[in-house]
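[1] Return a 3D structure for these sequence lines:
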Amino acid sequence: MRVGGQDLSQTFRTKAEANAWVAQQTLDHAAGKLGRVPDKLFADLICRYRDEVTSGKDGARWEQLRFAALLGEPLAGGVQRDPDPLVQVRLLDLGPEHFAAWRDRRLLRVSAATVLREWNMLSAACTRAVREWRWLHENPMRQVSRPAAPQPRSRRVTDEEILKITYVCGYQPDIQLKTMQVRVAAAFLFAIETAMRAGEICALKWTDIDLAKRVAHVRAIEPGARKTGVARVVPLSKSAIAILMQLEGIDELKLFCLKPSILEALFRKAKKMALIDGLHFHDTRREALTRLAAKVDVMTLAKISGHKDLRILQSVYYAPDMGDVAVLLD
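    Purely as a prediction, here's the structure:
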């Protein structure tokens, strides 16, 4: 159909749905809701979103890297790379088929989990363009099938891996944690004790700790970050308290004095030195919650972890060894 000098098209399963859409477009135009889509490329939309929205997120670095790859911006050292065809499409022509083609290209190179993260990033940009900028009439990604979600990870941290990480980082339980590398090992151990995320651990301040009550007041991670969380109070084990005591005198304000990006980079370095494959820092959260599940009920566990959906807690973060469960049955 043509409304206000613009060609609009959509595909529907039934004639009734098509007629309803035509009627809605006509009403929207009459109400002034349909602005004229600017003659810009999708690359322009991405750049604006990156500059105005991404830059203010806690997870900005990850999004900036993904957008840079999509746009074909040079790597460090001036190494050139090609932009994805998606960013070269005019907004006037942008449709579901372009995102379907992008999805299929990405699935040939990266995992479904990575594509889903990038999908959410692009969809958020399109939604912002619809609601606030009037650069799009609708989010075309809503008409495209998302990749099938991969099976949840079940990876746990072994005692041997804990020993290796602490060894290569130079961590010992009776030393002051003066270097970033040794504080990475401490953060790793602290995560296993508390089930806190890396970003939450890095954000901890001394004012968040109540040693008398043995609790940590966890700050909410800003919406839009790669990993979001809710404010909550986390109980601290004796081992967790001991780690905090090793941090005394390092800084008057912050505990671990690590940025999430630095923690991630140094943890990767430690894994490589320790010859450990397939372990993510976030796996400590599953390890911690599985251990805690043997000590507290599920509602308390959800309070500690900050999960509102118990199904996610059960399917993603609780990975018991059935051999251990069998012993409990005796």
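
[2] Please count neighbours and contacts with C-alpha atoms only from this point.
    Noted.

[3] Val234: what secondary structure?
    strand (DSSP: H, G, I helix; E, B strand; the rest coil).

[4] unless I'm mixing things up, it is touching Arg197, no?
    No - when contacts are counted by Cα atoms under 8 Å, Val234 is not listed as touching Arg197 (11.8 Å).

[5] how about this one, so we can line them up?
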Amino acid sequence: MAYYSIEKRQRADGTLRYRCTVGVKEGGKYVYRENRTFGKQAHAKTWGAARVAELETLGVPTPNDVGNMAVGDLLKRYINDPNLGGKAGRTKRYVLDMLLDCDISEVLLSDLSTSHVIEHCRQRNGAGAGPSTVNHDVSYLSSVLASAKPIYGINYTSNPATDARPLLLRMGLIGKSRRRNRRPVSDELDRLIEGLKARSGHASSIIPFVDILNFSILSCMRIGEVCKIRWEDIEETQRVVLVRDRKDPRKKEGNHMFVPLLGEAWDIVQRQPKTSDLIFPYNSRSVSVGFQRVRNALGIKDLRYHDLRREGASRLFEAGFSIEEVAQVTGHRSLNVLWQVYTELYPGALHSRFDELQRKKV
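    Prediction:
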């Protein structure tokens, strides 16, 4: 039996929206659901009543009927696909789940247009999302739409997310992320370490925040990598550790790499208790949250945990390591990023080198 229900929802900007859900139950179980959101309750009621009448007359649509499939239905297939959503990284999975809760997910695939994509980006921008963040929405939505025909056999080949991109760029709603060059300055790092020591001293705390912070800097690893390295991946003779599946935009899996544990990084590892297969058996999110809370309590502005990776690379440059040598620690496949770090540290390095060569000629 078909039915409809209406839920009142409030957007981030305070405006009210009405989500109408239409469904069909058989034997006490749902066999079909769809929903759409409206600005007025009366419009939601009208659509709900009309769809119930259609379902009672025509029956439940087939799974691949594009005329009755919403963007959200395709999103769910993609997310639940072990070869697609199942292999998505944390950022992509977060964005896909977020899109499911946005108005655009309720638009029928057959109706989806560039104007819907632009409106979604406007709403996200109005809620405080920056151009680089909204750019992720558009990129991942485009990937999902492109999968409809070749992967799921859905008769849908349009891609309004891709079509909207030039307009969104001109409107300033999407754009590239700004390259960060933030490092701890003055006594920020000392204050953070003291604050993290105090946090680790709490009776309920089990995370060695200071060791992990120092190891993150010295090894130039991402916090997700730090919390995944295993005792069995330590090579004692060369003092290296195998970091599995390092982040690479061109390859999602199999990016294993031996990373040298220089100086105190090796000592930090050796003093960790062997209570688990993991060297740092802690949730990376919990480590980041602990760092953020101490940072905020200290009033330190705009310093992210990931900035410690840049701090580590900068220290290696300052110690005299070459770009190629630093890449062996950081895992950068392209040296362009490290070259930018180097030139920001030593903007006059080429002038000094040129002057030195000139003196030798004389």
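
[6] Neighbour count: Val234 and Arg197 of the first structure, which is higher?
    Counted by other Cα atoms under 10 Å, Val234 of the first structure and Arg197 do not tie: Arg197 has more neighbours, with 25 against 19.

[7] Just give me the match in the second structure for the more buried one.
    In the second structure, Arg197 of the first structure lines up with Arg222, judged by TM-score structural alignment.

[8] Could I get the full set of helices for the stretch 101-250 of the second structure?
    Assigned helices in the stretch 101-250 of the second structure, in chain order: 114-126, 131-152, 160-171, 188-200, 209-219, 223-226 (criterion: DSSP state H, counting those that start in this stretch).

[9] what's the average distance of the fifth one to the first structure?
    What it means is helix 209-219 of the second structure. Overlaying the first structure shows helix 209-219 of the second structure at a mean distance of 1.6 Å from the equivalent residues (mean Cα distance after the TM-score superposition for the first structure).

[10] so how far is that helix from its chain's centroid?
    With Cα atoms, centre = their mean, to the nearest Å as the basis, helix 209-219 of the second structure stands 22 Å off its chain's centre.

[11] got it, and the third one?
    Here helix 160-171 of the second structure shows a centroid-to-chain-centroid distance of 21 Å under the convention Cα atoms, centre = their mean.

[12] and what of the shortest one?
    A distance of 14 Å separates the C-alpha centroid of helix 223-226 of the second structure from that of its chain, computed with Cα atoms, centre = their mean.

[13] Other residues contacting that helix?
    Ile212, Ser216, Val243, Arg244, Arg246, Phe280, Ser284, Val287, Ser288, Tyr305, His306 (Cα atoms under 8 Å, 6 or more residues apart in numbering).

[14] Repeat that for stretch 190-208 of the second structure.
    Stretch 190-208 of the second structure has contacts (Cα under 8 Å, 6+ apart) with Phe209, Val210, Tyr282, Val287, Gly290, Phe291, Val294, Arg295, Leu298.

[15] since we're on Arg122 of the second structure, how many residues are nearby?
    18.

[16] now do Pro249 of the second structure
    What Pro249 of the second structure shows, counting by other Cα under 10 Å, is a neighbour count of 7.

[17] Also Asp81 of the second structure?
    If we define neighbours as other Cα under 10 Å, then Asp81 of the second structure has 12 of them.

[18] For the alignment partner in the first structure of it, give its distance to Val233 of the first structure.
    By TM-score structural alignment, Asp81 of the second structure lines up with Glu52 in the first structure. The spacing between Glu52 of the first structure and Val233 of the first structure, counted by Cα to Cα, to the nearest Å, is 33 Å.
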